[in-house]
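Asks: what shape does this take:
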Amino acid sequence: MKIPSNHSLCPVLLCLGFICLTMSVQNSIRVERNQSMHLEGEKQAHHRPKRGWVWNQFFVLEEHIGPEAQYVGKLHSNADKGDGSVKYILSGEGAGSIFVIDDSTGDIHATKSLDREQRIHYILHAQALDRKTNKPLEPESEFIIKVQDINDNAPTFLEGPYSASVPEMSEVGTSVLQITATDADDPTYGNSARVVYSILQGQPYFSVDPNTGIIRTALPNMDREAKEQYSVVIQAKDMAGQIGGLSGSTTINITLTDANDNPPRFPQKNYQLYVPESATVGTAVGKIKATDPDIGVNADMKYSIIDGDGLGIFTISTDKDTREGVIILKKPLNYEKKKVFTVKIEGENTHIDPRFWNLGPFKDAANLKIIVGDVDEPPVFSVPFYIMDVYENTKLGTVVGAVTAQDPDNTKNLVRYFMEHNEEAESYFNIEANSGVIRTMQQLDRELTPWHNITVIASELDNPSQLTQVPVAIQVLDVNDNMPELSEDYDTILCENAKPGQVIQTVRAVDKDDFANGPRFYFSFVEGFPPNPNFTLRDNEDSTASIMIRQRKFSRHLQEVYQLPVVVSDSGTPILSSTGTLTIRVCACGRNGKVRTCSAEAYLSAAGLSTGALIAILLCIVILLGAAEQSDVGSEEDEEIMYGLKSQFPNSPSLHIT
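Replies: So this is what the prediction gives:
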């Protein structure tokens, strides 16, 4: 018999006595029932002689612990006259091992203790034989032996221990969990498997429904922040909870889950923060934190600056991981201008549970005093960059300009100036250490370098490591120190048949000086000489001039080349001028103005050919002229070409004039 070891001895003995009494009564009932059946069988034998078995369904109590085999029942055949001539044979499930039969009387006994929870019945077959002939007296018959239940199994919780959760501040009676105990005893027989539940541990916080096993909250307003974990022990007892019933228990670990029933709170109402004036804009300069006993999203909050004279100087962000307010510098600080700021910071929950609005606003505020710390700052220049100018060609030591820097600290340390090392810049300029005055070291040439870029450094006299640099751009201003010139060496072709007033060349001028000292340009012939009888000049008033013919006719035989001096003047102060010479070559031209015969230089100029190309052309012409000369064929044009070539190459043996 399976009895849990945790039960006391008295209930066990009481249970055993009850079982023994029950077995005795049942056996008596079975004997009377079998005898009655036997008599009825004899009466019926007169009417149905072919049916001689007398038997019924048998029962055997489980967990039999007596010293003798347990009597099950009796089989009897009408053919049995009690003289021992009938032999009973038992076969089937458990026959011979569990169940034995007295082959003379038909009495059946169970030799072993049975467990209904392992097997509830056995199917056996009985046969009556003539002991002498061993022939069946009755047809073989089947019968069932059922194992009758006793309360030998305690209720068990198959899934324990259990874990469950319920929101804090839940109403009384809120369902937490339903648990179920199972009892292996027969639920259809007595109260052996009828279970009731009770709570052994966990009161007064929780209760259990005795019939359903549903666990519920029993106290109002259970606060997770006060106690989060509860261990509840539930007992299940069979026999409907009566004395002598068996029981089992299990543990339920119940956790109160968080609800947002607590607003954030700053531990202090007033805080103080030190920030050096050298702090970089955009960086974090401090942190502040409000506490919230809730957890998870219920403790999430956001911070904001809602008031104070530092509202535009500082801002605050929320670190979601640490739930801290990070104070960030928004604008530069200056100790000399403002030494203290105050801000009012608010921390507010981001997830509000409407059930707890009555607890008040889920936010809190604190005052923060920010003290600006004085830092030894480097000198500060009056402007972020300097642009200066100086005329070119000025004498050494000319003042270009001055830079100014001051120590922004209250100490107002003296400042010294020097130039960043640059060989080229140092060759042109120097700076006075005390005054910051920049002077020239040599004459400047705008046409060579129109701009000079230098870097000036200011440092504190008492702390040279505190220094600042500033860029200085120096523009070299122009003076009229370059004469204008003709834009090129003009080599002009003049046809012999050119007409008076005809423009044979347009000239232009250039000047290295800038626009103020250059154009507009003026053109003229050299003064002090009589007017040129061959050419005249017209100033076009657009920095160009036109060269025109004065006489009616030119002859290359009389003069092949003319040199024409032209004076060009600029508009600067003082006015500068120079004289350029035009080379004018006289050539024979057709009526359409196309050059027919000219000097080699003129051909070169007119055709735009190189000297090598011109020599090759001339050699071809010489060959052709030689062939024409042998055939006595010629023309005036040929003579002109030959004349030009001969004059150009007087020592050539292949050229001659006819």
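
Asks: C-alpha only now, for contacts and for neighbours.
Replies: OK.

Asks: sticking with P293, tell me its helix or strand.
Replies: Applying DSSP states H and E as the criterion places P293 outside every helix and strand.

Asks: neighbours of it, how many?
Replies: One way to gauge burial is a neighbour count; for P293, by other CA atoms under 10 Å, it gives 15.

Asks: what of P267?
Replies: Under the criterion other CA under 10 Å, the count of neighbours that P267 has is 11.

Asks: next, it: secondary structure please.
Replies: Assigned state for P267: coil (three-state reduction, DSSP: H, G, I helix; E, B strand; the rest coil).

Asks: so it touches G347, yeah?
Replies: No. At 11.9 Å, P267 and G347 do not qualify as touching, with contact defined as CA atoms under 8 Å.

Asks: and H125, what does it touch?
Replies: Neighbour list for H125: 90-92, 140-143 [criterion: CA atoms under 8 Å, 6 or more residues apart in numbering].

Asks: now the other sequence, so there's something to compare against:
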Amino acid sequence: MCVWWGPVVRVLDLGLEAGEAEARRLRLVSQGRRASVEVSGASGALVVSSRLDREELCGKSAPCALRLEVLVERPLRVFHVELEVTDINDNAPLFPAARKNLSLSENIPPGSRFPLEGASDADIGANAQLSYAISPTEHFTLDVKSSDDNRKSLFLVLAKSLDRETLPVHRLVLTASDGGRPSLTGTMELVISVLDVNDNAPQFNQSVYKVQLPESAVERTLVVRLNATDPDEGLNKEFSYSIVSSVPAGNTDLFRIDPKTGEIRLTGALDFEDVRLHELQIEARDKGHALPEQHTKNFRTQGHHPL
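Replies: Coordinates of the predicted model:
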């Protein structure tokens, strides 16, 4: 015979008269997996004495059946009883980890796809049918593919270009919901670190530097200290200063720039009657690979005759 979880099998189902169960020593013998099922000696009813866990008893197998033998003495008879344990939605979807870390370069093109591991659910049937969603974001979408065996493949899709300088880390929540009523959910945090590429050139804090020096200024006089910054990181933000040209041409030997600090100092004597205006073209170049177009800014020194 087959019964669902919950109802009681009584002695009448075994063909016994009321009151015979105790006199004929009705007892229960379980086969295979043990279950919390007992026989009431007085009434002969099969009762569930503690909660049955279908997942513990049968895992993903469906249907889940408990096969029991009921023995009756005087005379000896054996009854075969089969209990089917039906599933309830008592297990939430479970991801393999609470958090997944991803590292993506900021120059990855939109449309790029990255596989994600889905959740599992110990229940069966509709209670184990999972759907997925991610928290709202303009940079990523979720693509879910279903195979013929009803398994789902997850892909994180880049929808908008990344910019490490604007947002170096994206934190998303991936949610799995089962088909039970009510539905149960499980979550996994996605931590996406944006890796730097050399997409920013050094920038000076001024487009033009103007300085006045007397022609009596001695050698090693500090002319100006330049200041540039680079929002990249690592080697991509390390840069050096250099003088690339001068007006009049050939006067670069009159000035020296420290490649690290950006300090420009005199290396010779100024002559107001010879040259009244010196113009220098300064370059700041970083040490990263695949450099963008170099950024240069004008630096001018303007001399005058002392009073």
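
Asks: one step back: most neighbours among the contacts of H125 of the first structure, which one?
Replies: Ranked by the number of neighbours (other CA under 10 Å), the contacts of H125 of the first structure place L90 first, at 24 neighbours.

Asks: stretch 460-477 of the first structure aligns to what range in the second structure?
Replies: Following TM-score structural alignment, stretch 460-477 of the first structure has no partner segment in the second structure.

Asks: touching both of P267 and G347 of the first structure, which residues are there?
Replies: When contacts are counted by CA under 8 Å, 6+ apart, P267 of the first structure and G347 are jointly contacted by A290.

Asks: among the contacts of H125 of the first structure, which lie within strands?
Replies: Here DSSP state E is the test, and these give 90-92, 141-143 as lying in strands.

Asks: what would those look like in a markdown table with distance to A279 of the first structure?
Replies: Conversion of these to a markdown table gives the following (distance: CA to CA, whole Å):
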| residue | distance to A279 of the first structure |
| --- | --- |
| L90 | 105 |
| S91 | 103 |
| G92 | 99 |
| S141 | 107 |
| E142 | 103 |
| F143 | 101 |
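
Asks: looking at these, which is nearest F381 of the first structure?
Replies: Proximity to F381 of the first structure was ranked across these by CA to CA; first place goes to G92, at 117.5 Å.

Asks: does that closest one really touch Q127, like I thought?
Replies: No. Taking CA under 8 Å as the contact criterion, G92 of the first structure and Q127 are not neighbours in contact, 11.3 Å apart.

Asks: grab the nearest non-local neighbour of the aligned partner of Q294 of the second structure in the first structure.
Replies: Alignment note: Q294 of the second structure maps to K363 in the first structure; criterion TM-score structural alignment. Counting by CA to CA, 6 or more residues apart in numbering, E348 is the residue found nearest to K363 of the first structure once chain neighbours are left out, at 4.0 Å.

Asks: translate the one you found into the numbering of the second structure.
Replies: In the second structure, E348 of the first structure lands on R285 (TM-score structural alignment).

Asks: can I take it that that match is in a strand?
Replies: Yes. According to three-state DSSP, R285 of the second structure belongs to a strand.

Asks: can you list the buried residues in the longest helix seen in the first structure?
Replies: If each helix of the first structure is counted by residues according to DSSP state H, the longest one is helix 9-45. For helix 9-45 of the first structure, a neighbour-count test (16 or more other CA atoms under 10 Å) marks 15, 19, 23, 26-27, 30, 34-35, 37-38, 41-42, 45 as buried.

Asks: which one is S50 of the second structure nearest to, not counting chain neighbours?
Replies: Closest residue in space to S50 of the second structure, ignoring its immediate chain neighbours: S36 at 5.5 Å, by CA to CA, 6+ apart.

Asks: check which residues of stretch 327-335 of the first structure are buried.
Replies: Within stretch 327-335 of the first structure, the residues scored as buried using 16+ other CA under 10 Å are 327-330, 333-335.

Asks: can you put the residues you listed in CSV and add secondary structure and distance to D185 of the first structure?
Replies: As requested, those are exported to CSV (DSSP: H, G, I helix; E, B strand; the rest coil; distance: CA to CA, whole Å):
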residue, secondary structure, distance to D185 of the first structure
I327, strand, 71
I328, strand, 73
L329, strand, 77
K330, coil, 78
L333, coil, 85
N334, coil, 88
Y335, coil, 88
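
Asks: so which of these comes closest to T105 of the first structure?
Replies: I327 (104.0 Å).

Asks: tell me the residue in the second structure aligned with that closest one.
Replies: Correspondence of I327 of the first structure to the second structure, assessed by TM-score structural alignment: I264.

Asks: that match touches F255, doesn't it?
Replies: Yes. Contact status for I264 of the second structure versus F255: in contact at 6.6 Å, counting by CA under 8 Å.

Asks: skipping adjacent residues, who's closest to the match of I327 of the first structure in space?
Replies: For I264 of the second structure, the nearest residue in space outside its immediate sequence neighbours is I257; the separation is 4.3 Å by CA to CA, 6+ apart.

Asks: mind listing what the one you found touches?
Replies: Under the criterion of CA under 8 Å, 6+ apart, the neighbours of I257 of the second structure are 241-243, 263-265.

Asks: thanks again, I'm all set now.
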